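Visitor: Got a predicted model here, sequence first, then my questions.
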Amino acid sequence: MSTTAPHKLTVGEKIGYSLGDLAANLIFQTLMAFLAFFYTDIYKIPASSASLVMLVGGIVGAVFNLVMGAIADRTNTRWGKFRPWILWTSVPFGVIALLAFSTPDFSESGKVIYAFITYLLLVVIYSANNLPYSALSGVMTGDMKERNSLSSYRFVSVMVAQFIIQVLLLPLAISIGKGDKAAGFEKVMLVFSIVGVICFLITFFTTKERITPPKEQKTPLRQDLTDLVKNRPWLIMLTLTVLVFITLALKGGMNIYFFKYYLSEASQTAFLQQIGFGGFLDSLSNTFGEAAFMEFRKADSAPYATSSIANAASTIAMILGIFLSKPLADKYGKRNVFGWFLTLSALCLMAIVTLSTASVWGMVVLLAIHGFIYGITIPLLWAMIADVADFSEWKNNRRATAIIFSAMIFGLKVGLSLGGAISAWLLSIFGYNADAVQQTPEALNGIKMLVSVIPGAVFIAGACLLFFYKIDKKTEIQIEAELKLRRA
């Protein structure tokens, strides 16, 4: 194993690397938060068909991750193994993202086919881009504290993207589209695609791969897969990743339904008046013109404004939580901190089940507390996966970074697909009807369960897995020290 530069990363390299996650998450966060809503309420695909599209497309895309991991580990260019993939996929990623959120006027079956093709292409290009991007963090430095720091930078960018998506996307789509959400989504996604391509290029030009396998290492793919199956920490992290992203897809995808259908419109209107939202709109209208914000003065717009404000509070709290992640992980170890705070965040979600239809403030406060607690865990998942790659090298004397990360992104895709599909499927089971003015009590109760008890229980199941994950702080230090000696 060789290195070609010191392990300390400059602030510029950390920022440059983090912009890749900003680019990817402008799309990824949109998938998590709005894909089910986009399919059912904007493109008017039946919930059962939307569920099938997200499940089948997501699973196929997830399987492609394993193929992509083997390809990336065997890529050899003058730019390294992983950086060139960020360059090669930047423009296709932007184009396909735009197509996936376009709404051509087809028949119902034509819409389902178009949604499936574009979603499948999007998850495949996401794998070809984000897998090498994630693996890059494992070869930029071998210093575990530097990895914790890099993860913190990275996930601040993730939170910026999440803020943009969960707080600004719907208002921008409504405002730019002048009430036509389909046209608004297309215009906003065009901007996101252009910004994303620029950010990917910055990541490519500002980063460097330093940890490389020995030139004589020629590991058969079968050996890589055998090493994975025997790697217990990897198996645990794979399962944990699936559970985490099932939860994020459930909670994120259902939030807009909770505000639109469960919380009463009168309570949300009163909430907006209490926080001075009308005066805020007046000041914006004076600057940008009344026409730009007229949609938010309509009676039925309160849920969109309230959900954006609640998501803003949650995202800001997450960013604050991220800043505590590194010092806590350095002191207590990634495993312990991840498990403690994942459990606490689950309890916050489960508390939502106690809210009445008038509890707007309660929802906003619980989302903010959940955001702060969950934010502490956000950088740790990917830093732990990089540790698993080190564990594999330490145990087997072979480096296979990308295939380990590919399996984790496989878990991400499976979790995201299952979470999105479960959301749409349960909505149909509960009797949700996108064209109904008022949902049935069964549908309303189902929506509440999908943002509270169900995702909270999945989070707790993930936290329990960490009792069997043996890479604690003491083992981290041992692995890092011994690998340094070998690489020298």
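Guide: Looks like it arrived, so ask away. Just so it is clear, the model here is predicted, and its values are computed rather than measured.

Visitor: going forward, measure contacts and count neighbours with C-alpha atoms only.
Guide: Will do.

Visitor: Quick check: buried residues in the biggest helix by length in the chain?
Guide: In the chain, ranked by residue count with DSSP state H as the criterion, the top helix is helix 360-396. By 16 or more other C-alpha atoms under 10 Å, the buried positions in helix 360-396 come out as 360, 363-364, 366-394.

Visitor: Second structure follows, compare the two:
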Amino acid sequence: MENIKAREKWFYGMGSLGKDLIQGMFMTYLMVFYTDVFGIGAAAAGILLMVARIWDALLNPIIGITIDRTRTKWGKSRPYVLLMPFPFLVFAVLTFTVPDLGVTAKLVYAYVTYILAGTFFTFYDVALWSMLPSITTNLKERSTMIALARIFTMVGILVVSTLALPMINSLGGGSTSRGYTLLVLILAVISIIFSTSAFFNTKEKVTETAKPPKFKEQVRVLANNKPLQIVICGVIINSFNMGINNAVGIYHLTYYLKAASLIPVYMLLTTVASMIGMALAGTFVKKIGNRKTTIFTLALSVIPTALMFFIPAQNITLMFILMALSSLIGGIPAVSTTGMIAETVDYTELKTGIRADGLIFSFNSFSIQFGMALASGAAGVILQFAGYVPNDMNQGPTALLWINLLRTIIPAIVCAVSLIIIRLYPINKKDHEEITINLKARQVENNTNAVNL
């Protein structure tokens, strides 16, 4: 059970690619699409993204409970990996479609399509991640699978970020809005292939035969669960950091550095750097565990991120080097914090006797989405009040200052706050090894008692 075949690991990673090809479009281009193509003001777009992501975040625990109460011959998470991508992708295409409507009706349309796309994405995302503790309890195998999934995520973002603009121009035939719609439609078809492959080539091995836990029992999982509460707070703040970078990155390249033509290069450089960091994460986790890996890399990432503020806009080369370094270091805690969430699944089972993969991993998605929701809202409102003017290459000094702050100093400060919180996380490498041994001993005892009965 502990040795996972390479085939299963790769197809699990493909499941992540299946959702994050489209998610890459949301993260990288949706804000710019809304302000510069769809025709929504920066503040209205930022608030829309914030409201939608807060909705997704609040929905996560409900989805987690639903998954934990699901019992099928395919397991409790896998059915949703098969079913949820279809409606998600339909509404994703509609999100990147510009309807011929009035201003108010268009805004309502944007809210409805994006919120529904986010709802089905959340189901898919929680289901895929909640499969992980049921596939293996081995720390090394988990880290490898998390890293693969995260790397496939970055592959999706890499493909989208580097090829999106040329493909939008090519597919649109002079119409940017048409180019967006056709690109997302193509990505949706590819995504279905990957998500379906993940379903048919993975298996939940840590199964449950007991009746689903009652709602009160699942609430008890969260009460006084210090490790889970700490990692949730840390991930929310770190996701705020990622969200700010995603929301402002293109604005920073276009208006502050005046290097819009280098956006594909920037996307390629930072995404590959993140992938390298994720690939290295397993080595760190194996040697020092998830907690120490996260603390070390969060502390290290503050340096290049803050230094970018002081680099002249004309020094593109040095700016890109610091961006790549920041992305490389930042890729490591993307893996180790997910590993910490998986550790809390085992911790919770040991302390309460309840295995709540779905509920606990729903808080992983909750944390990421809530943090990014706050970031989107903050970025949009700050840009609006700083005097940002869509498509104007001569932005005012206040707008340029805040675009630079949002890409450099503010993420560095946020990263430092996340570090302070993660230091409180109590489960180290040795603790998790003891938890795993105790859980195995309990399982053997339960199996023995069942045979004697």
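Guide: Okay, I see it. None of the values given here were measured: they were computed from a predicted structure.

Visitor: returning to that earlier point: whereabouts in the second structure does the longest helix of the first structure align?
Guide: With TM-score structural alignment applied, helix 360-396 of the first structure matches the range 316-352 in the second structure.

Visitor: Tell me the mean distance between that stretch and the first structure once they are aligned.
Guide: Superposed on the first structure, stretch 316-352 of the second structure shows a mean distance of 1.3 Å to its aligned residues (mean C-alpha distance after the TM-score superposition for the first structure).

Visitor: Provide the contact partners of the helix or strand containing residue 450 of the second structure at residue level.
Guide: Using DSSP states H and E, residue 450 of the second structure maps to helix 429-452. By C-alpha atoms under 8 Å, 6 or more residues apart in numbering, the residues outside helix 429-452 of the second structure that reach it are 137, 288, 289, 290, 291, 343, 346, 347, 349, 350.

Visitor: what's the angle between that helix and helix 316-352?
Guide: Counting by axes from the mean of the first three to the mean of the last three C-alpha atoms, to 10 degrees, helix 429-452 of the second structure lies at 40 degrees to helix 316-352.

Visitor: Residue 385 of the second structure corresponds to which position in the first structure?
Guide: Using TM-score structural alignment, the equivalent of residue 385 of the second structure in the first structure is residue 429.

Visitor: Same check on residue 84 of the second structure?
Guide: Per TM-score structural alignment, residue 84 of the second structure is aligned with residue 89.

Visitor: After the longest helix of the first structure, heading C-terminal, what element do we hit next?
Guide: Counting by DSSP H and E, the next helix or strand C-terminal to helix 360-396 of the first structure is helix 401-429.

Visitor: Output the contacting helices and strands for that following helix.
Guide: Counting contacts by 3 or more C-alpha pairs under 8 Å, 6 or more residues apart in numbering; DSSP states H and E, helix 401-429 of the first structure packs against helix 11-37, helix 47-73, helix 108-140, helix 232-257, helix 360-396, helix 441-450.

Visitor: Repeat the analysis, applying 7 Å as the threshold.
Guide: If contacts are counted by 3 or more C-alpha pairs under 7 Å, 6 or more residues apart in numbering; DSSP states H and E, helix 401-429 of the first structure sits against helix 47-73, helix 108-140, helix 232-257, helix 360-396.

Visitor: Pull up the gap between the counterpart of residue 125 of the second structure in the first structure and residue 122 of the first structure, please.
Guide: Superposed on the first structure with TM-score structural alignment, residue 125 of the second structure falls opposite residue 130. Separation of residue 130 of the first structure from residue 122 of the first structure (C-alpha to C-alpha, to the nearest Å): 12 Å.

Visitor: got it, and residue 240 of the first structure?
Guide: Applying C-alpha to C-alpha to residue 240 of the first structure and residue 122 of the first structure gives a distance of 24 Å.

Visitor: Repeat that for residue 10 of the first structure.
Guide: Residue 10 of the first structure is 32 Å from residue 122 of the first structure, by C-alpha to C-alpha.

Visitor: More neighbours: which of these two?
Guide: residue 122 (26 against 11; other C-alpha atoms under 10 Å).

Visitor: Was I right to think the more buried one contacts residue 96?
Guide: Yes - the pair residue 122 of the first structure and residue 96 qualifies as a contact (C-alpha atoms under 7 Å) at a distance of 5.9 Å.

Visitor: and for the two, which residues touch both?
Guide: Residues touching both residue 122 of the first structure and residue 96 (C-alpha atoms under 7 Å, 6 or more residues apart in numbering): there are none.

Visitor: I'd like the helices and strands packed on helix 401-429 of the first structure laid out as JSON lines, including distance to residue 461 of the first structure.
Guide: Compiled in JSON lines, those are given as follows (distance: least, C-alpha to C-alpha, whole Å):
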{"stretch": "helix 47-73", "distance to residue 461 of the first structure": "22"}
{"stretch": "helix 108-140", "distance to residue 461 of the first structure": "25"}
{"stretch": "helix 232-257", "distance to residue 461 of the first structure": "8"}
{"stretch": "helix 360-396", "distance to residue 461 of the first structure": "15"}
